[in-house]
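**Q** how would this look folded up:
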Amino acid sequence: MSHSLSQAVMFATLSTGFCFSTAAQADFVKDSKANLELRNFYFNRDFRQDGAAQSKQDEWAQGFLLRYESGYTAGTIGLGVDAIGLLGLKLDSSPDRAGSGLLPRGRSAPREAADDYSELGLTAKFKASSSVLKVGTLLPKLPTTLANDSRLLPQTFQGAHLNSTEFAGLTLDAGRLTQVSIRDSSNSEDMTVTTGSARRIVASTTSDEFDFAGASYKWNDQLTTGYNYGKLDNLYDQHLVNLTYLLPITTGQALKTDLRYGRSEDDGRSNVDNRALGALFTYSLGGHAFGLGYQKMSGDTGFAYIGGTDAFLVNFVQIGDFANADERSWQARYDYNFASIGVPGLTFMTRYLSGDNISLANGSEGKEWERNTDIAYVIQDGPLKNLGVKWRNATVRSTNFGNDLDENRLIVSYSLALW
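**A** Model prediction:
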């Protein structure tokens, strides 16, 4: 359940809203919308290295995601409320195959997956001009905090987030997160920093304060730059800068440049020390897109980010993030959109990444590579409009650290607008 403070704020907002005139209530109701997403998820991961503690993870589950967004009451400060209801149901699992991230798992033997789990998130929102403050359950999509939605149900946070677009081209964000509910849990808990033997990050505490602020400016239709700051109290401070530039070449052709740099340092109770440089260049030609990426870690540790979230890195992919201590990695990617030949909704992606120079604690060098393939189709019209099917395949191999694995995910989703 969402934090009691969030619920109190929401109910206070609703109570205040009921005092407004009928005209004020009209926008609150008229501009509201609700959506139900059904997500059927099959996950299979086969561990290939010798001596693996578990031979495979193999689970199947059904998710229900109900989202509601109200409009705003009239007045200088408009009031509104958002809500999200999440329910996950086990369809197939066993103790020797659990742990895929689809379902919560018991802490004591035999560590069975739960039959079901659920979460209710409530958010009060306040709007003045082009600025919106949200308090309660949040699913942030910011460079410093990218809530993960790669399994049955999304990761959620508790906190406050102010977003402002008062000035043309300029987007400002600021706020604080206090608790996290990971993707296979109903419980809110303190936040951690991502660790791992090859990342070499040592942290002696968790944190219930993550402060963030950022600015993004769109100079024109081609160029956007941004700066973001994040501080996970007692664990790390982080500064991120990024630039994207789209260069039109001719009709149907363009070159996109995506540059990112991050500096992360410890905040008292960790050893975080990292500089992360990334560049991704994508050339598009009709329905084709060809990408080349490079990423370099330096400093005493790998890249730091909140545990369970996605990392703001060009080489963060299906399984790995290629962000271990001193790691260098390359990416080659190809995408094709079949809409260019008259089949809208059908897309294909494949990529290959290779990383080396990983500084391991025992003094040896680690290496790794990963290959991904995605095929997805979303029905565009007719009685099954918005029904989507996606197959995701990954292969990972490593030297001197980590897991060797083959993975397949099959996701069938259906999104229905309720109003």
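**Q** going forward, measure contacts and count neighbours with C-alpha atoms only.
**A** Fine.
**Q** check contacts around residue 96.
**A** Residue 96 is in contact with 54, 56-57, counting by C-alpha atoms under 8 Å, 6 or more residues apart in numbering.
**Q** so how far is the longest helix seen in the chain from its chain's centroid?
**A** Identified as the longest helix of the chain according to DSSP state H is helix 4-17. Its chain's C-alpha centre and that of helix 4-17 lie 28 Å apart, by C-alpha atoms, centre = their mean, to the nearest Å.
**Q** another sequence for comparison is provided below:
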Amino acid sequence: MASRCLVVAVIGFFTSGFQYALASSGTDAEGFIEGSNLSLNLRNFYSNQRTSGRSHLTIKKPWGNETTRDRITWVQAAMLNYSSGYTLGVVGVGIDGSLFSAAPLERGHGAIANGGDRVLVDSDGDAVPTWSRLGVADVKFKVSKTELKVGRMMVDTPVLRPKDNRALPSSFQGAAFTSNEWDGLKIQGGSFDKAIIRTGSRSEDFASFYGNRAITGDRLNYFGATAQVLPSLEISAYGSRFENMWDQGYLGVTHKLSVESGYSLKTALNYYHTQDQGEKRLGYIKNDAYSLAVTGGHGGHSVTLAWQQVLGNEYFDYVYESTGNYLANALYSDYSGPNEKSWQVRYDLDLGAYGVPGLAFSVWHAKGWGIDGTHYDGDRNGHTAGYNVRGIDGASHYENGIVLSYLVQSGPMQKWNFKAIGYNHRATSGQIEGNYDELRVVTTIPIKFF
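**A** As a prediction, this is how the structure comes out:
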């Protein structure tokens, strides 16, 4: 009964919104060709990673896997992006398309390690010389300030958004709409059934990030809104269903306070509730995860203090190949283990305030502890144990990170972006990220044709 009422309410909302759109549309359309743009993004991704302690990487050999401590990833990627304008009329029609391609510059069998985690490999574990895919391929429809897309695309929501920490980002296959009919209110909804993976050319059924990766759900649906309630206060609320896996609700509240002396204070609360759904393919799930972050700023300086906690005997989870996680401590690690508590301190510096616009620096330390899966009972009543956590008792970990980035402001290299990232992560037994030191250098060169 409740779901029927929800459907009726949603239909009523869109009926009234569509009537409003018909009355106000067709005034700002540029035309299919006139509104088109074509660009090329060249991204060079380099990573040097070393493990320590109990953590190892693997190299595939004819006689079996061989362990190693080091891995080097060096990939040149290209993203050719086309977006049309909209045809004239009440309902505008357009298309988007992006061709993604990548070539590993480091192809040494031992150097790439760990199979297809960062480069595409063949059955022998050797790097494939190049790989390509349609990252984006959608048809879009627009009425007034409401847009619907069908096909492959990228969306940005608290429950589903692309993962972009490799040479190429992921994308998703399905349908989604965004509506900005009312000032200060953004409404989004979508339904997706495939992820187009970062390292490769294929699409995959949705699985969970922390659960048994062999278990897939049927489809991810979401609906939600972000409202600018006051000039200083923004509230977001979303609901999603990962069919036969879980239902997930999200609430985000952000408050910004500025004073004339140049000081600012930002407070951000993010909360997720996850509950098993349908066939419970990952077993019984019930957990809450929240974070509270406070950022004080003055001039080009800002300091953030964050607290995060998971209340539940399994991981706080989201869809694999996505970063559907707005929690404050989603860093190198997510700090989302069962019953985990974590804190973070972060310092950011925008050197534009000191005469060097485009140059920025960030450094942080985060620590998580109390990871305890010994009370997990998600496999009761004959269900699958979707999370391998029972052996985790009191695990802890920490990380240090530093980022230096520069965005060229003018001249022939305008909008070129250079970024260097350093990570250091240490963990006790049972914490899945393990012990790593890593340096990444990412260069992005955008070229706009029209």
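**Q** quick one: TM-score?
**A** The TM-score (TM-score structural alignment, normalised by the length of structure 1) is 0.89; 389 aligned residues with a C-alpha RMSD of 1.8 Å.
**Q** and the contacts of residue 96 of structure 1, which are buried?
**A** In the contacts of residue 96 of structure 1, burial by neighbour count holds for 56-57, counting by 16 or more other C-alpha atoms under 10 Å.
**Q** just checking, which of the contacts of residue 96 of structure 1 belong to strands?
**A** If you go by DSSP state E, the contacts of residue 96 of structure 1 have 56-57 in strands.
**Q** circling back to that earlier point, the longest helix of structure 1 maps to which residues in structure 2?
**A** Counterpart in structure 2 of helix 4-17 of structure 1, with TM-score structural alignment as the criterion, is absent.
**Q** got the contact list for that helix?
**A** 25, 73, 79-81, 122-124, 135-137, 158.
**Q** most surrounded residue in the residues you listed?
**A** Greatest neighbour count in the contacts of helix 4-17 of structure 1, by other C-alpha atoms under 10 Å, goes to residue 137: 29 neighbours.
**Q** isn't it right up against residue 156?
**A** Yes: the criterion here is C-alpha atoms under 8 Å, and residue 137 of structure 1 meets it with residue 156 at 6.6 Å.
**Q** for residue 40 of structure 2, see how far away the equivalent of residue 182 of structure 1 over in structure 2 is.
**A** Alignment note: residue 182 of structure 1 maps to residue 197 in structure 2; criterion TM-score structural alignment. From residue 197 of structure 2 across to residue 40 of structure 2, the span is 20 Å (C-alpha to C-alpha, to the nearest Å).
**Q** and these two? Which one has more around it.
**A** Neighbours were counted for residue 197 of structure 2 and for residue 40 using other C-alpha under 10 Å; residue 197 has more, 22 against 18.
**Q** ok, now how distant is the more buried one from residue 438 of structure 2?
**A** Residue 197 of structure 2 sits 23 Å away from residue 438 of structure 2, going by C-alpha to C-alpha.
**Q** try residue 390 of structure 2
**A** For residue 390 of structure 2, the distance to residue 438 of structure 2 (C-alpha to C-alpha) stands at 29 Å.
**Q** now for residue 294 of structure 1, how many residues are close by?
**A** Each residue near residue 294 of structure 1 was counted by other C-alpha under 10 Å, and the total is 20.
**Q** contacts only, for the alignment partner in structure 2 of it.
**A** Under the alignment (TM-score structural alignment), residue 294 of structure 1 pairs with residue 307 of structure 2. Neighbouring residues of residue 307 of structure 2 by C-alpha under 8 Å, 6+ apart: 291-293, 328-329, 341-344.
**Q** distance check, the closest residue to residue 307 of structure 2 other than its chain neighbours against residue 234 of structure 2.
**A** Among residues not flanking residue 307 of structure 2 along the chain, residue 343 sits closest, at 4.5 Å (C-alpha to C-alpha, 6 or more residues apart in numbering). Separation of residue 343 of structure 2 from residue 234 of structure 2 (C-alpha to C-alpha) stands at 24 Å.
**Q** same question, residue 51 of structure 2
**A** Residue 51 of structure 2 is 41 Å from residue 234 of structure 2, by C-alpha to C-alpha.
**Q** please apply the same query to residue 369 of structure 2.
**A** 31 Å.
**Q** quick one, which of the two is more surrounded?
**A** Taking neighbours as other C-alpha under 10 Å, residue 369 of structure 2 and residue 234 compare with residue 369 leading, 21 against 18.
**Q** OK, contacts around the aligned partner of that one in structure 1?
**A** Matched to structure 1 by TM-score structural alignment, residue 369 of structure 2 sits across from residue 356. By C-alpha under 8 Å, 6+ apart, the residues touching residue 356 of structure 1 are 327-329, 365-368.
**Q** try it again at 7 Å.
**A** Counting by C-alpha atoms under 7 Å, 6 or more residues apart in numbering, residue 356 of structure 1 makes contact with 327-329, 366-368.
**Q** so the nearest residue to it once chain neighbours are set aside is in which element?
**A** Nearest in space to residue 356 of structure 1, with sequence neighbours left out and distances taken as C-alpha to C-alpha, 6+ apart, is residue 367 at 4.4 Å. Under the criterion of DSSP states H and E, residue 367 of structure 1 resides in strand 365-378.
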